[in-house]
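Trainee: Could you look at this predicted model? Sequence included:
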Amino acid sequence: MFGSGSGDGVVVGEGGRYGGDHIDARDATFNGPFVAKGDFHQHAAAAPTAVDALPARVAGFTGRAGELGRLLDALEPSSDRGEATPPVLVAALSGLGGIGKTALAGEAAHRACGRGWFPGGVLFLDLHGYDDEPVSGEQALAALLRALGVEPKDIPVGMDQRAPLYRSRLAERGRERGAVLILADNASSPDQVLPLLPGDVRHRLLVTSRDKLPQLGARLLALDELTSGEAYELLDRAVRIADPADSRVEDEAGAAAELAAHCGHLPLALQIAAALLVLDSGKPVAELATELSEFRNRLDHLGDGKRSVRAAFDLSYRRLPREQARLLRLLALAPGPEVSNEVAAALVGPGAPPLRELEALARAHLVERGGRRGWWRLHDLVRVFGAGVVEGDAGLREEGAAARQRVLGFYSRWALAADNRLRWLPGRAEPERFADRGEALAWLDGERAGLVVAASWAREERFADTAVRLAACLGEYLHWRRHFDDWIIVGRAALEAPHGAGGRLSEAIAQNNLGIALRETGRVEEAVEAHNRARDLHQAAGDRHGETAAWSNLGLTLREAGRVEEAIDALARARRLFQAAKDRHGEATTWSNLGLTLREAGRVEEAIEALAHARRLFQAAKDRHGEAMTWNSLGRALRDAGLMEEAIEAHGRAPEILCEFEDWYRAGDAFHNLAFAHEHAHRPAEARVTYLRAADAYTRADAPAEAAQSRTRAEALE
C-alpha cells in the first residue's frame, strides 16, 4: 500500500493482481491476502474530546448506602480536607462478577459530578480485564489520550512516551476546566491501571475489579453481596419500574427472600430474576423461586459465588423463544467487546438486523446496550455462559462456526470497500458503500475492535483464508490512525495462519505489513528483517510488484535505522523496478522518499532533483496531496542549498493544498517551514503572519505544543 505515515516517507504494500496504475479488486480472485495500493488524501479532522463519557445511571439502583458514602469520601476534592488528611488519588472497588461494582461506581460518579467536584469532566474506560484480550495499559493510555482530544497520529508509540503526555494533558485540563474523574471499569491487573494514575492531585482515578489490586496504593473498598433487605428492595423496585401496580414481591415477601437467596443476593442475578417476573406478569414469585432452585441444583459449580448467576442465566436461557436463544448463543461468539446491529445481522444470517430479539434480550437483562446507539454488549459472565452452551453441543458448535464465517465475510467485504475509499484517487472507479473518506473512517473506527479480533481468527484453519484477506485490508487504516499495536497483532496472526492460507505470497505480504508496523513502533531492526524476508519471498514467488514494494519499504526502514547509504541503494532499486513496471505513482512515491534520504545524506543537489521529479509525477497522476507533501520536502532541500527565494516558493505551494484536505497537522508544518524561510530571508512581517497561520493549523490539528512553538516565534518577531 502507499500511505503518508508520519510525513517523513511513503510506505508501500503489495499483493493481489497488478494491472498498471491501480488495482481493481472487485472482480478478482485471490488465493491469499492482498493490499491494494493508493495514497492518503486528507488528514482526519481534529480529534474531538470525550470528557463527558459517564454512562447513564442504572435504573432502579438501590441499597449500598454505606459503601456509597465511603466511596464518595474517597472522591471528595482535597480542597475540602484539612492539611493533615492527604488526598485519595485512587479508589479501587472490588468484588465478585455480577455484584454491582460498575453500577455503584457509576452512581458515585454521578453524585460526585452533581456536587460539582469534577468540572473538568469524566473519562470512562472499560478495560475488559476478564475478556480473552484485556486492554493493556498502553492501549488504555491511547484511548484516554484520544478522549482528551489528542489526534491519533500525535499519540506516541510506547508506554514511556504515552504516560507523560497523558499526565500533561490531564494537568492542562485541570488548569483550564478543573478536576477530572477517570473511571477505569473492569480491571484485572495493576499493569492495566498503574499507567493511568494522574500526576495532578486534583484528579481522581476510580477503578473497579474482581481483585483487590493492593499494588495501586489506593483506598480499597471491597463490595460484598447485598443484604437481604437490599436484595428485596432491588426486586421490588425492578418490577415496579415496569409496572407501578405490580405488588408481587411485597405480597410474597417470604418467597421473594427465598428467590433472592437463590440468586446469591448478587445484583446481576437479581435483575435477571426480576426480568423473568416482568416478562410473565402472572407468575407467582414462589413459582420462580422453586424453578430457580431446581436449575441451581443441576448446574456445575463455577466458583467464587458465580453459581447463582449461572443458575439465573440457565433458567432465563431455557425460557427464551428459539430465535432469541439462538441470537444469545451467537452474540457470545462475536468478535470485540461490543456488537453493532450490522454484525448482529451477519451472525444470524441473511436479513435485517434482529432488533426485536435484541430488545427482548435487553429487557431480560441478558444483553446490555452499548456505548453508542445501535450497539450491544454482553456482560462477560453472560458471554462465558453462552460460549459454554455452544461448546457443549456439536450441532451448536457448527452453527457457531458458520456464524463466525458470516461475520468474517461481512467484515472482509466492507473493510475492502473502506480500504478502497481510503486509497481512492480522482479518476478511479468509486468504491461501494462509502461516499467519502470520513464515512469509511467512521465505520472502521466503530468496528476496529471487532475487526482486529476477527483478523486474529486467521490462526484457525477454517477461517484462515478470509481472515488473512481481512488483515490485509486493515493496514492502511491502522497506519493512518496509528493503531500500531493492533497492526502488529493482525500482522502476526496472518503470519501464524495455516500454510494453506495463501502460501508463500501470503506470508510475504504479511511480513511486509508487519515490517511497517514494527518500524512505526521503533523496532527498526526487526522491521528490517521482516522486509528482507518479504523481499525474498516475493522473489521466490515470482511476484515482481511485491518485490518492488518490499524494496521500497526496506529503504524507508534502513533510513530510520541510520543506514542511509543502504537505504539509498534499496530505494534506487525500487525506483527502477517501478519504472520498468510503468507504475508512475509508485515511482513518484519512491522518488520522494529517495529525495528525503539523499537530503539526510547531505547530497542536497541530488535531493532537489529527485523531489522535483517526484512532484512532476504526482502532478501527472493528479495526486494533489502527494504533490503538496513533495513541495514541502522540496522547500527544505532548497533551503539547505541556500536558495531561499526558491524555498519560499516551494513551501508556499504546500499549505493551501493541505488545508483543502483538512490535513491540519501537515498544513501547520508547511506554514511553519514557510515562515522559517521568510525569517531567514529577512522578511519578519511575512514570517510573523505565517507563524500565526501555522499556529492556527496546529491548533485545529489539536497539536498544542507545536502551536505554542509557532506562536512563540511569531511573538519574537513583533
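Mentor: It's in. Numbering: from 1, shown residues only.
Trainee: For the rest of this, base every contact and every neighbour count on C-alpha atoms.
Mentor: Fine.
Trainee: State the number of residues packed around Leu328.
Mentor: Close neighbours of Leu328, defined as other C-alpha atoms under 10 Å, add up to 23.
Trainee: so it, which of the three states?
Mentor: With DSSP: H, G, I helix; E, B strand; the rest coil as the basis, Leu328 sits in helix.
Trainee: can you count the residues close to Gly409?
Mentor: 18.
Trainee: Quick one: the strands in this protein, in order.
Mentor: 90-94, 121-126, 180-187, 204-209, 219-222, 338-340, 368-369, 375-377 (DSSP state E).
Trainee: another one to put next to it:
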Amino acid sequence: MSGGGSAPDGFGELLRSLRLRAGHTQERLAHTAGVSVRTLVDLERGRTRGPQRHTVQALARALALDTADRGDLERVAAFGRPRSRPAAVPSGTLPLPRDLGDFTARTQALAHLRTLAERPPGDWAPVAIVAGQPGLGKSAFAVHAAHCLAPHYPDGQFAVDLLGMDERPADPREVLSRLLRALGVSERGVPHETQDRTGLFRSLIATRRLLLLLDNAADEDQLRPLLPGRGDSLTVITSRHALAGLECAHRVDLTLLHREESVELITRIIGAPRVAREARAARDLADLCGHLPLAVRIAGQRLAVRPQERLGKLVAQLTREESRLDALKAGNLEVRAAFALSYRRLPPAASTVLRRAALAAGPDFSPETAALLAGTTLRRARLCIEDLADRGLLQPHPETERYRFHDLLKLFATEQLADHDDPAALVGARHRTARWMLSRATAAALHFDADHCRARDGDPDPATAPTGREAARAWLEAERAQWLWALHHAQAAGWHREVIDTAEAMHWFSDRTQHWEQWVEVFRLAVTAARALGSRAEEAVHLNYLAWAYNMCTYDHHAALETAAAALAAARECGDPLQMGWALGYGAGALKRLGRTGEAIAWLRDSAACHRDNTTPQGRLAELTTLNTLGVVLRETGHAGQALAIHRSSEAICRAGIPGQSPDLLAVYHAATLHHLGCDLAALARWSEAEAALSRALTAFEAADMPAWSEPARLDLGIALHHLGRDEEARTTLAAAHRALTELNHPRYAEAAALLDGLPDATA
C-alpha cells in the first residue's frame, strides 16, 4: 500500500489562498458552498484540519477549481482526517508493482479511468475491467494507470495478483485476509468465513478512498467477494477473460497499438537516433509484430541489448513466418509463452477448434468453416468459438458472425497443429471442408443462373443454406477466400469435374461482380481442369470466360486477346459456333482497348455472323451482346449515328423478348442497351434524350444490385446533367460515381474526379 507520512498543517492556508484567488469573501464562499461562515472561518484558521469529503467537494465546486487544484485540496484534507492506523507497516501490505518508464500510448483508456476517479461521490464504488487477448499489455496498463491515479486515492493503493492463469488461481478467502491485514486488521481479527471477511473488508473501505488493482483474474466467482460495495474506492481488474457476467462494471477496451504508437514504443526502448537511421525498418518491425504491445516490447528489448545490431536484421528474421515466434523472445519475455498460458487452460474441444480454425483461408472465418475443419457440429463449434472470443483468443467481427485471429496467435495455433493433430486427420479435414464449400458455393451461385435450367438444391446443408439472391450474394462475398481456396484444393486433389462445375455455376454471378479480380483465378483453374479431363469443348467455354475476366476484371488486354484466340481455336476444333462467336467478341473487346479499332470492328462483324443464324436463346443473347459492343466501337471512332442505329436494333430485340430467357436477365440486357443509347445520344449532343435513357439504365442496374454496371452509368448521367446546365444535380451524381468507382478500382474513377474538379464552384 502506498501513501502515508505525516500530515501537513496547510489545509486552511491552501483554502484561503484559493478563495482569495477566486475573489470571494468568506461570506460569499460559505453561501455558495452551503456551509456556515463559522465553519469556513474554523477551516481557514486551522481549527478543523480534516473536513469531510463532501465539504471539500462543495468548496471545490463553489471555487470552480480545476482537476489539479481539486486534487490538492482533497489530499491536504485527507491528511488531517483522524483514522485508526496500525502502529507499524502491516505484514500484509500490498504495494503497487513498478511502473514502466517507457510506457506508451493508451491515452483514451487512461482518460476513461481518470473519469471514474474524478466522478462525483456516489453510492457504489466503481469497478473497471481491462480484458483482452494475451499480449495486449493489460497488467502494464493497469499498473501505469494506478500510479497516475494515486493522487486521487490518498488512503492508499493495493495490488493483488489473482493468479488467474495458474493451475490453482488465488483463493478469494486468502486474498481477503491479505487485504484486511493491509488495512490494519490484526491477524487474530480476520474472520474465519469468506462471507464475513468480505463484509468486514467492505465496511472498512466504505469511508476510505482506495485504489484496488486485482490483476490476472480467473473468473467472476473469484472476483465477487473481493469487490467493494459502497464508497468512493476504485477497483481495476485485469483478466484474459471477458468477465461478461460481472455486473455493473465499466469496461476499458485496449486495442492493438497504431503503427506510430508501436514505433514510439520501440523508440523509447532503443533511442530516437537508432530508429531515425532505419525509419522504414522500424515501421516494418512494428507491422511484423502485429502491433501487439508484448511483441513490440520484446523486439525493442532484443535490440536494446544488442546496440550494434541493425533493425533490418531483426525484420528479416521476423519475415520468416515459420520462425517468427522463435525470434520474439527476450530473456523471460516470450510471445509464444504468453499464448501457451491461455492455450493450456482451454477445454479439449475449444483447443481443437482453435487449432483447426488456423487452417481457414482469408482474414476471417465463419462458425460453419470452424465446424467443418474441427469435425464437430455447428452448435458445438459456436459454443467453442464464443468461449475462445471471451478468452481473447479470437476477435469477433462487430457486425457479422465471423471471427479472426491476431497474426501471431494464428502462427501459434498453426504450430499446435503439428504437435497435436494427426496428419491424416488434417488431410481429411481439408477434404471435408473443400467439398462442402464447393457444394455450397455452387448452389449459391446458381441463384444467379440466367438459364434457370440447373438445379439449385445441391446445398450440403439445406437448413442453413442462403435463400434468395441477396442472401446467396452475401454468403459468396463473405466466404470468397474460403471457396476460392476450395477450388485450388480441388484442383490439387484431382477433382477436376467439381472445379469445372463450380466455375460454370459462377458464370452469371461473375457478371454482376466483375470488379472482383479473382475471376481470372477461378476461370484459369477451370481451363486447367478442362484440359486435365481432355474436354476441348469445356476448355473453349472457360477460355472465353477467362478472356472476359482479363478484359473486365484485371484490364490485362494483351492476355485477354491471347486467351480469346486460344478459345477461338478450341471452339473451331469442336465446331461450336456459339463459342466461336463469343471468342471473336472477347478478342474484339481486347483489340478495341489496345487501340486496334479497325481489327476490333472486323472481329465483331465476324462474331455477329456466327450468332446471326443461331436461333437458340443463348445465340440471341450472344448476338445482342455483340451488337452492343459493335455500337460502342463505332461511337468511339466517330460514328455515333451508326452506333445509335445498331443500339436501337438491340433495344428492339430486348423489347420483343427472347423465348426461354428470364425477365430479370432481359431487364439487365435492356439496361445495358439503354446505357449505350444514352452515350450515343450524348455523343450527338442530344442531351435531354441522353439524360432520360441514362436515368432508366441507372435505375435498372441499381435494382439488380450491379455496381460495376450502375456506377459508369451514373458517371455518364452526371455528364449529361452538366451539359443540361443542372450543375448541382451533376455535382451530387458525379461525387457519388467517383466514390463508388474508386471503391471498385474502376478505370473511370479518374475521369469522374476530373469532371468534378471542372464543375463551376458552387459557392461562386
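Mentor: Good, I have the coordinates. A quick note: this is a predicted structure, and the numbers were derived from the prediction, not measured.
Trainee: Alignment lookup: Ala614 of structure 1 to structure 2.
Mentor: Using TM-score structural alignment, the equivalent of Ala614 of structure 1 in structure 2 is Ser650.
Trainee: Could you count how many residues lie near its match?
Mentor: Neighbour tally, Ser650 of structure 2, other C-alpha under 10 Å: 25.
Trainee: Tell me where the longest helix sits in structure 2.
Mentor: When structure 2 is parsed with DSSP state H, its longest helix is helix 423-445.
Trainee: which parts of that one are buried?
Mentor: By neighbour count on 16 or more other C-alpha atoms under 10 Å, the buried set for helix 423-445 of structure 2 is 426, 429-431, 433-445.
Trainee: My guess is Ala547 of structure 2 contacts Ala565. True?
Mentor: No - Ala547 of structure 2 lies out of contact with Ala565 (C-alpha atoms under 8 Å); the separation is 9.1 Å.
Trainee: Now the common contact residues for these two.
Mentor: Gly587 (C-alpha atoms under 8 Å, 6 or more residues apart in numbering).
Trainee: Looking at these two, which is more packed in?
Mentor: Ala547 (33 against 20).
Trainee: Give me the buried positions along stretch 696-711 of structure 2.
Mentor: Residues of stretch 696-711 of structure 2 classed as buried: Arg696, Ala697, Leu698, Ala700, Phe701, Ala704, Met706, Pro707, Ala708, Trp709, Ser710, Glu711 (neighbour count, 16+ other C-alpha under 10 Å).
Trainee: which two in the residues you listed are spaced the farthest apart?
Mentor: Maximum pairwise distance among these (C-alpha to C-alpha): 16.2 Å, between Arg696 and Ala708.
Trainee: show me what contacts His379 of structure 1?
Mentor: Contacts for His379 of structure 1 (C-alpha under 8 Å, 6+ apart) come out as Leu366, Val367, Glu368.
Trainee: Near the first one, how many residues? Count them for me, please.
Mentor: A count of neighbours around Leu366 of structure 1, defined by other C-alpha under 10 Å, yields 23.
Trainee: That one contacts Leu378, doesn't it?
Mentor: Yes - counting by C-alpha under 8 Å, Leu366 of structure 1 does reach Leu378; the two are 7.0 Å apart.
Trainee: just so I have it, where are all the helices in the stretch 601-750 of structure 2?
Mentor: 617-636, 640-656, 663-683, 687-703, 707-723, 727-743, 749-758 (DSSP state H, counting those that start in this stretch).
Trainee: From what I see, Ile601 of structure 2 and Gly587 are in contact.
Mentor: No - under the criterion of C-alpha under 8 Å, Ile601 of structure 2 makes no contact with Gly587, lying 10.5 Å away.
Trainee: So if I had to pick from these two, which one is more boxed in?
Mentor: Gly587 (31 against 21).
Trainee: where's the counterpart of that one in structure 1 relative to Val524 of structure 1, distance?
Mentor: Alignment note: Gly587 of structure 2 maps to Leu554 in structure 1; criterion TM-score structural alignment. Noted for Leu554 of structure 1: a distance of 10 Å to Val524 of structure 1, by C-alpha to C-alpha, to the nearest Å.
Trainee: show me what contacts Thr563 of structure 2?
Mentor: Contacts of Thr563 of structure 2 (C-alpha under 8 Å, 6+ apart): Leu543, Asn544, Leu546, Ala547.
Trainee: Same list as before, those residues that is, but in JSON lines and with distance to Ala413 of structure 2 included.
Mentor: Shown next, in JSON lines, are the contacts of Thr563 of structure 2 (distance: C-alpha to C-alpha, whole Å):
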{"residue": "Leu543", "distance to Ala413 of structure 2": "40"}
{"residue": "Asn544", "distance to Ala413 of structure 2": "42"}
{"residue": "Leu546", "distance to Ala413 of structure 2": "37"}
{"residue": "Ala547", "distance to Ala413 of structure 2": "40"}
